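Visitor: One predicted model, sequence on top.
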Amino acid sequence: MAEMDVALKDTMQIEGAVGAALVDQTSGMALGTAGGGKHLDLTVAAAGNTDVVRAKLRAMEMLSIAEKVDDILITLETQYHLIRPLTSRSGKGLFLYLVLDKERANLAMARHRLRDIERRVDM
């Protein structure tokens, strides 16, 4: 799981990162977390965002959309929440979850960096 730890550490290096998790979308369990804190329980966020991923995939199936999801963005007043499903064979069924401080983050750069991290993860 050293690779997961490196990926989470790299994710936390993204400007504005508040917390990150690698999540199993089948169980909703966070396999690893970094950051977070008193006001951001990444274990709860992982479980809740699993429902978001499942709902999006179900909607795409009902609409017969055969494309893959690059990422899912949830914008709050002070935060961005990015969900990036892993596409590698070994990462299938997992997603990276990243919470950014909206004041400090560059969303385009964060998406670019998260994509690079996702490409390097081989679970």
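Guide: Alright, I've got the coordinates.
Visitor: switch to C-alpha atoms for all contacts and neighbour counts from now on
Guide: Noted.
Visitor: Check the gap between residue 38 and residue 119 for me.
Guide: From residue 38 across to residue 119, the span is 31 Å (CA to CA, to the nearest Å).
Visitor: Can you give me the buried ones in stretch 37-44?
Guide: 42, 43 (16 or more other CA atoms under 10 Å).
Visitor: Roughly how far does the residue nearest the centre of the chain sit from residue 70?
Guide: In the chain, the centroid-proximal residue (CA atoms, centre = their mean) is residue 97; its distance is 2.0 Å. The gap separating residue 97 from residue 70 is 13 Å, by CA to CA.
Visitor: this is the comparison structure:
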Amino acid sequence: MANVELALKEATTVIEGAIGAALVDYTSGMALGTLGGGKDLDLTVAAAGNTDVVRAKVRTMEMLGLNDEIEDILITLGSQYHLIRLLRSRGSQGLFLYLALDKQRANLAMARHQLKKIEAELEV
């Protein structure tokens, strides 16, 4: 089992093209941990903004009566992928992993697979 710091380190070093990663509580919008980012990507701001995206999608699913779970949400920009993976493991309700990727260097399918593996090993 990996803790938050190790999970974020794995996400940013093992996943090709990773720019930054965060573990976010979408009930509060607060980042519980961040790694990477930089002057072009403020992960604290991204965490708060993506909290709104997750809340909106959860609310929409409830209004539609969809009895299903969100695995991940993909936002495609001109030069980046932003991947949001909602955590489903015991004790992690209300949390998501956020990963920003350089579109030129990333393999999206592999990134999704590796992020799922990191989620499975994460102990919050």
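Guide: Sure thing, it's come through. Predicted model, so just to flag it, every value in this text is computed and none were measured.
Visitor: Against structure 1, what's the mean shift for the lengthiest helix in structure 2, could you check?
Guide: The helix that spans the most residues within structure 2, counting by DSSP state H, is helix 43-64. On superposition with structure 1, the mean distance recorded for helix 43-64 of structure 2 (mean CA distance after the TM-score superposition for structure 1) is 0.3 Å.
Visitor: what's downstream of that helix, the next helix or strand?
Guide: For helix 43-64 of structure 2, the following helix or strand on the C-terminal side (DSSP states H and E) is strand 72-76.
Visitor: Just give me how far the helix or strand following that next one sits from the chain centre.
Guide: Next in sequence after strand 72-76 of structure 2, counting helices and strands by DSSP H and E, comes strand 80-86. Averaging C-alpha positions (CA atoms, centre = their mean, to the nearest Å) puts strand 80-86 of structure 2 5 Å from its chain's average.
Visitor: and if you look at stretch 10-21 of structure 1?
Guide: That offset, for stretch 10-21 of structure 1, works out to 10 Å (CA atoms, centre = their mean).
Visitor: And the contacts of it?
Guide: 8, 30-36, 40, 42, 46, 96-106, 110, 113-114, 117 (CA atoms under 8 Å, 6 or more residues apart in numbering).
Visitor: Which members of those residues are positioned in helices?
Guide: Residues of these located in helices (DSSP H): 8, 42, 46, 110, 113, 114, 117.
Visitor: Count residues in the vicinity of residue 3 of structure 2, would you?
Guide: Counted with other CA atoms under 10 Å, the neighbours of residue 3 of structure 2 add up to 11.
Visitor: what about residue 15 of structure 2, neighbour count?
Guide: By other CA under 10 Å, neighbour count at residue 15 of structure 2 equals 22.
Visitor: same deal with residue 122 of structure 2?
Guide: For residue 122 of structure 2, the neighbour count with other CA under 10 Å is 19.
Visitor: how about it, what's its match in structure 1?
Guide: Aligning on TM-score structural alignment places residue 122 of structure 2 opposite residue 121 in structure 1.
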